[in-house]
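Asker: Any chance you could fold what I've pasted below:
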Amino acid sequence: MKNVLFAFVFSLYTVSISAQSQVDFGVKGGVNLTFFDVIEGDFGPNAQVDVGYYGGVFADFKMEDGFHIQPEVLYIGISDFRFLNVPIYLKYDIKYNFHILVGPSLNYFFDFFTNKFKVRADITLAYDLSDRLDLHMKYTLGFEELSPDVIFLGLSYRL
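Answerer: Next comes the predicted model:
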């Protein structure tokens, strides 16, 4: 867990040095749908789906030409499992109020005895409902057999 927090603090520090303009901070949360028994990107005929929740904080470092760096720290609960999710996104303003965020996510699982740390890949689409509120949908891809795919639906509020 110390490695995950160190990586997040280090990324915030590095980005804050190179950021040339505004930094927005905010909170986010919502529900997640976790798909187990996924085979090669196909949810299969009898995929087990668990509904969970998530909440956390983010920092949005605006760069040039519509690019941003957006690290986040999220607490996630799915059934009996609890873990920290720390994605580090490259965010791009597609058009008007639409954004795409892509990047790795570092995950620390509290409930596993071994392999507590996993790296996954995230892709997010976000739509700004107002200057402070956005609606987002995130897809997390697990690279290992025991890493299920997850869809997140939620809201973000910039402080």
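
Asker: C-alpha from now on. contacts and neighbour counts both.
Answerer: Noted.

Asker: Okay, and the spatially most central residue of the chain sits in which element?
Answerer: The structure's the chain has its C-alpha centroid closest to residue 87; by Cα atoms, centre = their mean the separation is 4.7 Å. Using DSSP states H and E, residue 87 maps to strand 81-95.

Asker: now the other sequence, so there's something to compare against:
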Amino acid sequence: MKKIILTTVLISLLAVAAKAQYVGVKGGLNLSNLNIDGVDDENMRFGYHFGAFINLPISDGFAIQPEVLYSTKGNKAHYNQDFGIFGEFNTDAKFKLDYIDIPLLAVFRVGDAFEIHAGPYIGFLTSAKVEFDGDVDDEFDFDSDNFKNLDFGLVGGVALNFSALQVGARYNYGLQKIQDSSTADLILGDAKNSYFQVFAALRLGNYD
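Answerer: A predicted model of the protein is given here:
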């Protein structure tokens, strides 16, 4: 089902590309966190994103911009807790979650070079890996089955245009709890994705 949805979205984007003011490719840095309740310490995951987008003008100062991005999320957390029947954790855990994200952005152009981007996103989990270092049984299994396949949230940011080159920054705030099992509930609580992005993009077409 996930592949069918992604294929449908890609075909739809290609269908409207001919009407676009410009298309582009982009990539950059992700600084992500999960905001897990009750852990002793959390550190961001340094990752990346890359993909493509289409800019569809509505007026001189406003456009709609759908994007398709491969994006890494997660964090590193230190646990020193008693989880009852699951035992006591005194361990570090690295959560490595990878998604296909599809933002649908409203783009407000201010002046010749400055843009404000805002809108929702939907994400599809492509892989999940959790690495434990500490008091955890070697047979403890914590993989993608413990995470929801669907993520969604809000995006806000700014961009600066220098002819065909665009640079910018965004904050992505997840609204969906990512855990999908009783074990994940114990370890992650009400964790949601949140991540800051810095990017560079190359625009092709009528971007003036």
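
Asker: how big is the offset of the strand holding residue 87 of structure 1 relative to structure 2?
Answerer: Compared with structure 2 after fitting, strand 81-95 of structure 1 deviates on average by 1.1 Å (mean Cα distance after the TM-score superposition for structure 1).

Asker: corresponding residues in structure 2 for that strand?
Answerer: Using TM-score structural alignment, strand 81-95 of structure 1 lines up with residues 97-111 of structure 2.

Asker: ok now the matching stretch, how far from the chain's centre?
Answerer: Relative to the centre of its chain, stretch 97-111 of structure 2 is centred 10 Å away, using Cα atoms, centre = their mean, to the nearest Å.

Asker: cool, and stretch 107-115 of structure 1?
Answerer: For stretch 107-115 of structure 1, the distance to the chain centre is 18 Å (Cα atoms, centre = their mean).

Asker: which residues touch it?
Answerer: Residues outside stretch 107-115 of structure 1 that contact it (Cα atoms under 8 Å, 6 or more residues apart in numbering): 1, 4, 81-86, 116-120.

Asker: Of those, which is the most crowded?
Answerer: The member of the contacts of stretch 107-115 of structure 1 that has the most neighbours, counting by other Cα atoms under 10 Å, is residue 86 with 25 neighbours.

Asker: show me the contacts for it.
Answerer: Counting by Cα under 8 Å, 6+ apart, residue 86 of structure 1 touches 4, 8, 71, 72, 73, 74, 105, 106, 107.

Asker: any chance of those residues in TSV, plus distance to residue 94 of structure 1 and secondary structure?
Answerer: Converted to TSV, the contacts of residue 86 of structure 1 look like this (distance: Cα to Cα, whole Å; DSSP: H, G, I helix; E, B strand; the rest coil):
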residue	distance to residue 94 of structure 1	secondary structure
4	30	helix
8	26	helix
71	19	strand
72	20	strand
73	24	strand
74	24	strand
105	22	strand
106	25	strand
107	27	strand
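
Asker: Check the residues you listed and tell me the two furthest apart.
Answerer: Farthest-apart pair in the contacts of residue 86 of structure 1 is 71 and 107; separation 13.1 Å (Cα to Cα).

Asker: Who's the closest spatial neighbour of the residue mapped onto residue 126 of structure 1 from structure 2, skipping the chain neighbours?
Answerer: Under the alignment (TM-score structural alignment), residue 126 of structure 1 pairs with residue 159 in structure 2. Excluding the flanking residues, the one nearest residue 159 of structure 2 by Cα to Cα, 6 or more residues apart in numbering is residue 168, at 4.0 Å.

Asker: quick one, what contacts whatever residue of structure 1 lines up with the one you found?
Answerer: Residue pairing (TM-score structural alignment): residue 168 of structure 2 is matched to residue 136 of structure 1. The contact partners of residue 136 of structure 1, taken as Cα under 8 Å, 6+ apart, are 124, 125, 126, 127, 152, 153, 154, 155, 156.
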